[in-house]
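> Sequence and predicted structure, then a few things I'm wondering about:
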Amino acid sequence: MKNTFFTLLIALVITMPYQAQQITPKDAFLEKWENSKIYLLGIAEVMPADQYNFKPTERQMSFKEQLLHIKSNMDWLSTTYFSSEEYDRTKKYLPATKEETILLLASSFDKVTERILNTSEEDFLTTAEFFAGEKSKLQILNLLQDHVTHHRGQLIVYLNLKKIEPPSYVGW
């Protein structure tokens, strides 16, 4: 009995720091989101400006169009589900340069971060109407990240087709 008590006491003392530092879904998302931002901006940086209109096939988006598509999706989801603002699909600014495109993309990542920081943990458990059916806001967070990952993977193929080495993965 005495050994069991001391074993439990030692286990409790050892695990207390880890229990106190539990990571919330918001914390986990924000850490991953920052890594995603760094990685995607790195990919956007290594493609030469004169290749931003490159399309692997006629039916695919250009490199720049992929980046702007990612940006638009981030703006739509974060505005619609994590702010009181109304998303305006008609409001589109098309950047003229690589630098402007990267700045817009970085700004969208930062806006998502700001909106998620201002969202309570409880709000992630609420549901919202979504075109693919009702989703929790936690699921919307996953959709935000998943969409970036999906298109970023395509952009890596674009770089490889141009014989440009993609930046090292950021995300661990």
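Structure's in. What do you need?
> all contacts plus neighbour counts: C-alpha atoms, from now on.
Noted.
> What's the biggest helix in this structure, counting residues?
Of all the elements of type helix in the chain, the one with the most residues (DSSP state H) is helix 137-161.
> buried stuff in it?
137-138, 140-141, 144, 148-149, 151-152, 155-156, 158-159 (16 or more other C-alpha atoms under 10 Å).
> Next up, a structure to set beside the first:
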Amino acid sequence: MNISRKNALKSLFGTLIGLPALAKSDDKKDLLGFKDEFSAAWKSSLDYTLKIFNQMPEDKFEFKYTPESFSFRTQFVHCITFTTSQICGRLNLPNPYDEKEKQNGYWAKLSKTELEAELKGFYAWVEKTVMETKPDKLAQMEVYAGDKIPVWRLLYALENHIIHHRGQAICYLRLNGVTPIGYIGW
């Protein structure tokens, strides 16, 4: 098949003109795929978080390796409150923990079983929020760490923040003679 220079340039030009439209539709497709991917990773995160959380005996929940460090309990409370406030602030949602935060010492009074229930509720809230957020809102750009990133990337950054604190909790287990379970990936 012979193709003329003119027809080749028309094809190339047509392709270049059409790329932005394809990219836009691919972005929406990717955001729908993001929800499925995030959901699977989030469920795995919950599973691993609860396994680490439940390895610490309740009488060691206030353990700190230095006076200024978070307690074992606070590692998990911080994950709940920080992540929730970031999501609510950026998506303009009411924070489900505002009333609890107003109660003096709310988090410190919770038993291990009660805090585990809060963790499960938090993970369920994030899952529901992500699933109900429209693709255009997930694509919305937000300031983060001196840059601008879309909300969907921020959600991964927040999960990474949880990974950091879960890693801290693993060190707390070891410092208390508890051998952490092996890593559970996606």
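Arrived safely, thanks for sending. These numbers were taken from a predicted model, which means no experiment stands behind them.
> Can you give me the TM-score here?
Once superposed, chain against chain, the TM-score is 0.78 (TM-score structural alignment, normalised by the length of the first structure); 153 aligned residues with a C-alpha RMSD of 2.6 Å.
> returning to what we had before: so which bit of the second structure is the longest helix of the first structure matched to?
Using TM-score structural alignment, helix 137-161 of the first structure corresponds to residues 151-175 of the second structure.
> Asp50 of the first structure matches what in the second structure?
Match for Asp50 of the first structure (TM-score structural alignment): Asp59.
> can you check Ala106 of the first structure too?
In the second structure, Ala106 of the first structure lands on Lys120 (TM-score structural alignment).
> Give me the neighbour count for its match.
Applying other C-alpha atoms under 10 Å, we find 16 other residues in the vicinity of Lys120 of the second structure.
> The closest residue to it other than its chain neighbours and Ile181 of the second structure: what is the separation?
Nearest non-adjacent residue to Lys120 of the second structure, counting by C-alpha to C-alpha, 6 or more residues apart in numbering: Leu46, 7.4 Å away. Going from Leu46 of the second structure to Ile181 of the second structure by C-alpha to C-alpha, to the nearest Å gives 14 Å.
> element containing Ser84 of the first structure, please.
Assigned by DSSP states H and E, Ser84 of the first structure belongs to neither a helix nor a strand.
> Repeat that for the one 4 residues further on.
Taking DSSP H and E as the criterion, Asp88 of the first structure maps to no regular element, lying outside all helices and strands.
> for the first structure, what spans make up the strands?
127-128, 135-136 (DSSP state E).
> superposed on the second structure, where does the last one end up, distance-wise?
So the one you mean is strand 135-136 of the first structure. Averaged over the aligned pairs, strand 135-136 of the first structure sits 2.0 Å from the second structure after superposition, using mean C-alpha distance after the TM-score superposition for the first structure.
> How about the first one?
Overlaying the second structure shows strand 127-128 of the first structure at a mean distance of 1.9 Å from the equivalent residues (mean C-alpha distance after the TM-score superposition for the first structure).
> on that earlier part again, with distance to Leu30 of the first structure as extra columns, can I get the strands of the first structure in JSON lines?
What follows is the strands of the first structure, written out as JSON lines (distance: least, C-alpha to C-alpha, whole Å):
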{"stretch": "strand 127-128", "distance to Leu30 of the first structure": "20"}
{"stretch": "strand 135-136", "distance to Leu30 of the first structure": "17"}
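> of all the ones you listed, which lies closest to Asp27 of the first structure?
strand 135-136 (17.1 Å; C-alpha to C-alpha).
> and the closest one, what other elements does it pack with?
Identification of packing neighbours for strand 135-136 of the first structure by 3 or more C-alpha pairs under 8 Å, 6 or more residues apart in numbering; DSSP states H and E yields strand 127-128.
> quick revisit: mind checking which of Leu46 and Ile181 of the second structure has more residues around it?
Using other C-alpha under 10 Å, the more surrounded residue of Leu46 of the second structure and Ile181 is Leu46, with 16 against 11.
> Helices along the first structure, start to end?
2-20, 25-46, 63-82, 98-117, 137-161.
> So which bits of the third one are buried?
Counting neighbours by 16+ other C-alpha under 10 Å, one finds that the buried residues in helix 63-82 of the first structure are 63-82.
> So what touches it?
Contacts of helix 63-82 of the first structure from elsewhere in the structure, counted by C-alpha atoms under 8 Å, 6 or more residues apart in numbering, are 44, 51-55, 85-87, 89, 101, 104-105, 108-109, 111-112, 115-116, 119, 128, 137, 140, 144, 147-148, 151, 155, 158.
> mean per-residue distance, it to the second structure?
With mean C-alpha distance after the TM-score superposition for the first structure, helix 63-82 of the first structure averages 1.4 Å from its match.
> so what's Val143 of the second structure closest to, chain neighbours aside?
Closest to Val143 of the second structure by C-alpha to C-alpha, 6+ apart is Ile149, at 6.4 Å.
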